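**Q** here's a sequence, model it:
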Amino acid sequence: MTTPTSDPTGLPGPTATLPGGGSIPLLGLGTWQSEGDDCYRSVLHALQVGYRHIDTATGYGNEDQVGRALADSGVPREDVFVTTKLPPDQVDDARAVLARSLDLLGTSYVDLWLIHWPPNGEARPDVWEHVLAARAEGQTRDAGVSNYSTAQVDELVSATGTAPAVNQVPWAPALHDAQFLAESRERGVVVEGYSPFKKTDMSDAVLREIARGHGVTPQQVVLRWHLEHGVVVIPKSVTPERIEANADVFGFALTPDEVRRVDGIAPA
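**A** As a prediction, the model looks like this:
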């Protein structure tokens, strides 16, 4: 379920309710390919301007920088939604991997722990059971997956009776899949999109026309399009101005017709 913020023009913005009782902000900061001080500064700036959702992963090699920024920001830990991910090549040592992530992040729990990819292309319910055990023990508030198909999600549910709270997948106008979105919602799975700009032609005529009509950028239209669909989006940037611009998407809304037009944009 999506819940609007009390201030529709500001961060942290609308949220989706998760099974663990928490809420995931629909807009967050991605940190893939953010390294060293660049990662630290980008996360710190994002938190200072109001972001309350930070996405990282063991495989990104930057959990320590994310943790340093969290500590230095002065924002209470409970106010920030933090996601990290279990690499597919380390699933046989899952709990030790999570313990290391928590140490690097400087926190006793994360809000969401995801299996980053299906290990060897398989759903692996046995690995999912380790993630659920971590949730039961309070090391993660919610449990999810990334890059899983609906069939693989169903395999996890069939084996354990528990669906992932979130499935993080590539998502962009050219990747819009109404059936996948509907199937996920039927199963109570929140769809979270990454790389929103990578597969999008920002010079597309539809995006430019809609952007001009609202006095915004094509990038802001793409992010707003995610929010209109209730899809979580985590644009990555290490540039302060872009971090701020990516958050400036709550002062306008797309019409249903504009949403449909963006849905139909072809791959870049």
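**Q** switch to C-alpha atoms for all contacts and neighbour counts from now on
**A** OK.
**Q** contact partners for P164?
**A** Contact partners of P164, counting by Cα atoms under 8 Å, 6 or more residues apart in numbering, are 143-145, 153, 189.
**Q** hmm, 7 Å instead?
**A** Counting by Cα atoms under 7 Å, 6 or more residues apart in numbering, P164 touches 143-145, 189.
**Q** which stretches of the stretch 151-268 of the chain form strands?
**A** Ranges of strands within the stretch 151-268 of the chain are 166-170, 190-194, 232-233, based on DSSP state E, counting those that start in this stretch.
**Q** one more to put side by side:
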Amino acid sequence: MTDISLNNGVTVPQLGFGVFQVPPEDTQRIVEDALAAGYRHIDTAAAYRNEAGVGAALAASGIPREDLFITTKLRNGDQGRAKDAYRDSLQALGLDFVDLYLIHWPVPSQELYVQAWKEMERLYAGKEIRAIGVSNFLADHLDTLLASSDVVPAVNQIELHPSYQQAELASKGRALGIAVEAYSPLGQGGDLKGNAVTAVAQAHDATAAQVVLAWHLAAGTIAIPKSADSARMRENFAASSLTLTDNEFSSITALERGARIGSDPAVAAFSQL
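**A** This is a model prediction of the structure:
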């Protein structure tokens, strides 16, 4: 599995495993299956309410901590208490630190994300977190943050898939040294049915999901697919061995149509999360 080097030298496996909308009671089993399939990068969030299940799976796996990369995220409702919220997440996960801690959404109406970031900077300076970043930040949110920050975010985790690529935002982030991480990398399954994807899949005797994930990896994007099916997990993980031609890559890129699935970070509140 290829690693991506973040702007502070920390490396992250480019293909990870997400647990958004995984029920708490199923999380340990599903994460154990993902680890058995080869994933070493697990992405969760306080708002998912399944950090404890992730932690139980990590403990049961016996995998050395240094071989794992764990991401969690600050709840929107906790932006005014980032330090305590981070320590709550550590307790739930049963860990001494996480590798990456993200502000989950900017929630500009709260006017708290800069305050939260400054608190996260202090945790990072104290070596309590290996890297800090953001999620769902648009260009103006990044500009506001950087205007009063000492640390450039290591990652911006955004909705990104062939039919919704946010190319300008991704390019801006990369120019600033911010790695781009894709959630919903398969368009929640909607991007697997296009003719371009199925044609490439047939040419390589691969699944449509493997083709789309290979497209992400070729673009240098970190991707965090999810699945509750162990066989599908293994299929997705095998995308790391699939190489697309330039023409195949371009044919997937041409699927852009501005098809956002999730909420617009410019107006999303989610203060209850």
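**Q** mind checking the TM-score on these two?
**A** Superposed pair, TM-score by TM-score structural alignment, normalised by the length of the first structure: 0.91. Supporting alignment: 256 aligned residues with a Cα RMSD of 1.5 Å.
**Q** so which of the contacts of P164 of the first structure wins on neighbours?
**A** Sorting those by how many neighbours each has (other Cα atoms under 10 Å) puts A143 first, at 30 neighbours.
**Q** what does that one correspond to in the second structure?
**A** In the second structure, the residue paired with A143 of the first structure according to TM-score structural alignment is I132.
**Q** can you give me the distance of its match to Q165 of the second structure?
**A** From I132 of the second structure over to Q165 of the second structure the distance is 23 Å, taken as Cα to Cα, to the nearest Å.
**Q** Y124 of the second structure now?
**A** 30 Å.
**Q** more neighbours: those two, which one.
**A** Q165 (21 against 17).
**Q** that one and L146 of the second structure, how far apart?
**A** As judged by Cα to Cα, Q165 of the second structure and L146 of the second structure stand 23 Å apart.
**Q** check S230 of the second structure too.
**A** Applying Cα to Cα, the value for S230 of the second structure to L146 of the second structure is 41 Å.
**Q** and P64 of the second structure, by the same measure?
**A** With Cα to Cα as the criterion, P64 of the second structure and L146 of the second structure are 35 Å apart.
**Q** between these two, tell me which one has more neighbours.
**A** A direct count of neighbours by other Cα under 10 Å for P64 of the second structure and L146 places L146 higher, at 15 against 9.
**Q** mind checking what that one lines up with in the first structure?
**A** Using TM-score structural alignment, L146 of the second structure pairs with V157 in the first structure.
**Q** wait, its match sits on A163?
**A** Yes. Proximity of V157 of the first structure to A163 meets the contact threshold set by Cα atoms under 7 Å, at 5.2 Å.
**Q** before we move on, back to that, save the strands of the stretch 151-268 of the first structure as JSON lines, and put in mean neighbour count and distance to V66 of the first structure too.
**A** JSON lines is the format used below for the strands of the stretch 151-268 of the first structure (neighbours: other Cα atoms under 10 Å; distance: least, Cα to Cα, whole Å):
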{"stretch": "strand 166-170", "mean neighbour count": "22", "distance to V66 of the first structure": "19"}
{"stretch": "strand 190-194", "mean neighbour count": "22", "distance to V66 of the first structure": "18"}
{"stretch": "strand 232-233", "mean neighbour count": "27", "distance to V66 of the first structure": "18"}
